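> coords below, sequence missing:
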C-alpha cells in the first residue's frame, strides 16, 4: 500500500538514503511536531480547483480571489502595511473548497494520487486516495490520531458539494497546525461549522496583508538643506493619499469581504533628539480636504509651521535620517452586513536631512 508521507518526513527520507526503502512499506508517518528543528522542503504535490479542473496547487496556495476596487492602480512604489498592534497577525490557516467529487476523481486518476490532503500531510500513490475517498475506509485526522474521519463512497459523486482542504500561506508557522483535518466533504451552499472555517472577518484579515500603500513622499521647504533653528515646513497636498480598498472573495462559499485603509495622520521622526517637531507630538493629522500641514509661502520664515521640524544642531557630514510614516485606519465589511475594524497600520519611508550652521537664510 502506498505510504502517507508528510512533506517534512519526505524531506528527511530523501536526505537519508538508508530510509528510502521505507517508501513502499506502507508506513503512515506524521510530521515532526511544532518546534522541530527539521527544515521543511518546498511544498510538493498537486491540488485541484473546485470547478473540477486540475491545477498546480498545494495546501500552501489559496483560491481566494483578490481585487482592488479603489486605490490599487498607479505605477509608483508601494509596500505592505505594518500593523501597529505587535500581537496582531493575519490568519495562519483555514479551510476552503478545493475539489468537486468529479474533480477529485479526475485528480487521482490524472496525477497518480500525489498530492496534499492537508497542510502538513501529503499522500503519494492512488491507494490511500481510493481507500478513503472511493472505497469508504475511515482515516485518522492528522491533528489527532484518535480522531477518525469517515470514508466516502465513489468520491460522493452525485451528491454535489465540495471537498474542503486546509490552507496555510506559511506552513512553517506553528499556528498552521491548528488546521489538522484531512480533506473532507461539505454539501454545496454550506460553510462547515468548525474551528478555522472561513468567515467574512477572516477574508478581511487576509486582505489586510495584501493592502498596497503608496510610498510616503512629503514636501519640504527648504528642500535641499535645513538650517539650525529655522523650521523646515512639511506638507502633503490634497489627493496625495487616498483610501485603498481590497476585496477578497472565496469561490463556492458566497463569502466576501472588503478591507478599506484610510489615511489619517503623518508622523515625523527627525532622526535625532536634537530637534523640535510641530506639533510637539510629531503627529500631523489630515485636514478635511485630505491635505496635511500648510505649504510654505513667502513671509512664513519667522513662523512655526503647523507641521514641520526645527533642528537644533548641524549635521557633521552624516545626514539625519528623517522618518515619515502615514497611519492608516483599517475597517472592513462583508457578507451579510458583517463589518468591523482591524488594527491601524503604518507605512514608513526615510530620507536624508542635512542641516547647516547658519542662523539666517534667504527665502
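In hand now; what should we look at? Since we're looking at a predicted model, the values are computed, not measured.
> Going by C-alpha atoms from here, please, whenever you check contacts or count neighbours.
OK.
> Closest to the centroid, which residue in this structure?
residue 209 (3.3 Å; C-alpha atoms, centre = their mean).
> State the distance from the closest residue to residue 283 other than its chain neighbours to residue 227.
Leaving aside its sequence neighbours, residue 283 sits nearest to residue 267 (C-alpha to C-alpha, 6 or more residues apart in numbering; 4.3 Å). Distance of residue 267 to residue 227, computed by C-alpha to C-alpha, to the nearest Å: 21 Å.
> mind checking the longest helix of the chain?
The residue-count maximum for a helix in the chain (DSSP state H) belongs to helix 101-111.
> Could you pull out the buried residues of that helix?
Neighbour-count burial for helix 101-111 flags 101-108, 111 (criterion: 16 or more other C-alpha atoms under 10 Å).
> Spit out the contact partners of the residue nearest to the centre of the chain.
The neighbours of residue 209, taking C-alpha atoms under 8 Å, 6 or more residues apart in numbering as the test, are 80-81, 90.
> Swap in 7 Å and give it another go.
Shown in contact with residue 209 (C-alpha atoms under 7 Å, 6 or more residues apart in numbering): 80, 90.
> okay, now the one to match up with it:
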C-alpha cells in the first residue's frame, strides 16, 4: 500500500547524484504502512503547473518539488512529450523524515481507528531504522499532463530509502529534467501583417512581417532545488513564406530576418510576396498565405532537441489592376 507522506521538503544541501554502475543498487521501500491514498485518486501534495489554465499544457507536476520558471512559459504546447510520466525525487534525510512521521500520529490513528500504539510503533520503526545512515528518502511524483501519469505514479512505492550519492531505479535524472523543461517550453503564435493590408494586386509587392512575437529568445528552467537544474532556450532564427500557390504565380522574397520587415514608404522590399496572377480562381477568391517561424532549441552539453516550428495563416485576396480606356471625340 502507498504511504501518504506529508510535506516532504528538500534541504539547501546540494546532492551528488550518480547513475548506477556495477552491482545493482538496493533500495528500501516502505512496508506495512497504513497511511494510504485512495486508489486511482489525486494524491494531492505540492503542485507546480508550468503555465496557466485555459491553454494546452505540456507539464502539470503533481507531488513534485521541481520548480518550472522562465519567459518561455504561458503559450500553447507544441506537443513535446516527456518519455517517462512518473519518477522518484530525493526528499528528507532520515532524522527529518522520522520527525515528520511522528508528527502525523493523530492523523494515523484517525485513518486507522482500529490501530494500536504497537501498530504505530511498527509503522515508525522503518524510519527509525535509517537514522544515522547517510542517505535520503525518495518519494514519487508525476506529470499529470500525460494520460498515463497517475497510473504510473500509483505503481511506485510511497517512499524508498536510497544511500547517499546514488539514484534509485526510476529516480529523476538530469536528462529527464531537461525533458520536463522542454515540454514546458512554449513560443508565441504570431500575427501576420501585410502591406497592402486588405487586398493586394497582381505585380504589386506585398510586404510581410509578424507582430505578437515579443522576445525572440525564450527559456525555461526546471529546477530540483538544492539538487540540479536544466535550462532549455529557444531562439527565433527565421521565417519562411509559403504564398499558397505555385512558383509561376508568385514571387517570394525571404530576406526577412527573424520577424520580417514592416512597410516603410520608399523602402526596399526584401520580405514578402508578389503575386503574378489573380486569386479569383481560388477558394474564397484568396490565396492562403502561410508564414512559418522556426525556433532552434538548445540545452546543456549533450542534450539536443528539434526546433519548435509554428505556422501562422492568413487569407490574401489578389485582384487585377483595372484600367479604363476612354475614347476622345472631336468637337
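Yep, that arrived. Quantities reported herein were computed from a predicted structural model and do not represent experimental measurements.
> sorry, back to before: which residue in structure 2 lines up with the residue nearest to the centre of structure 1?
Under the alignment (TM-score structural alignment), residue 209 of structure 1 pairs with residue 183 of structure 2.
> and if you look at residue 109 of structure 1?
By TM-score structural alignment, residue 109 of structure 1 lines up with residue 105 in structure 2.
> Contacts only, for that match.
Counting by C-alpha under 7 Å, 6+ apart, residue 105 of structure 2 has no contacts.
> Look up how far residue 130 of structure 2 lies from it.
Per C-alpha to C-alpha, residue 105 of structure 2 is found 19 Å from residue 130 of structure 2.
> quick one: residue 192 of structure 1 is in a helix?
No: under DSSP: H, G, I helix; E, B strand; the rest coil, residue 192 of structure 1 falls outside any helix and is assigned coil.
> That one corresponds to which position in structure 2?
Here residue 192 of structure 1 is matched to residue 167 in structure 2, going by TM-score structural alignment.
> What's the local residue count around its match?
A count of nearby residues for residue 167 of structure 2, using other C-alpha atoms under 10 Å, gives 22.
> Kindly report the same for the one 10 residues further on.
A total of 21 residues lie near residue 177 of structure 2 under the criterion other C-alpha under 10 Å.
> Helix or strand: which one has it?
Counting by DSSP states H and E, the element that carries residue 177 of structure 2 is helix 174-184.
> what's the average distance of that helix to structure 1?
Compared with structure 1 after fitting, helix 174-184 of structure 2 has a mean deviation of 1.5 Å; criterion: mean C-alpha distance after the TM-score superposition for structure 1.
> Figure out how far that helix is from the centre of its chain.
Its chain's average C-alpha position is 8 Å from that of helix 174-184 of structure 2, according to C-alpha atoms, centre = their mean, to the nearest Å.
> Then stretch 96-111 of structure 1?
27 Å.
> now do stretch 127-138 of structure 2
Per C-alpha atoms, centre = their mean, the centroid offset for stretch 127-138 of structure 2 relative to its chain is 34 Å.
> Report the separation between the two terminal residues of that stretch.
End-to-end span of stretch 127-138 of structure 2 (C-alpha to C-alpha): 13 Å.
> Please list the outside residues in contact with it.
For stretch 127-138 of structure 2, the external contacting residues (C-alpha under 7 Å, 6+ apart) are 88-95, 98, 159-164.
> Report the buried members of these.
Buried subset of those (neighbour count, 16+ other C-alpha under 10 Å): 88-94, 98, 159-163.
> and residue 215 of structure 2, how many residues sit next to it?
Neighbours of residue 215 of structure 2 under the rule other C-alpha under 10 Å: 12.
> quick one on the thing from earlier: which residue in structure 2 aligns with the residue nearest to residue 283 of structure 1?
With TM-score structural alignment as the criterion, residue 267 of structure 1 pairs with residue 240.
> Quick check: that match touching residue 292?
Yes: between residue 240 of structure 2 and residue 292 there is a contact under C-alpha atoms under 7 Å: 5.1 Å.
> Show me which of the two is the more surrounded one.
Ranked by neighbour count (other C-alpha under 10 Å), residue 240 of structure 2 and residue 292 place residue 240 first, with 22 against 17.
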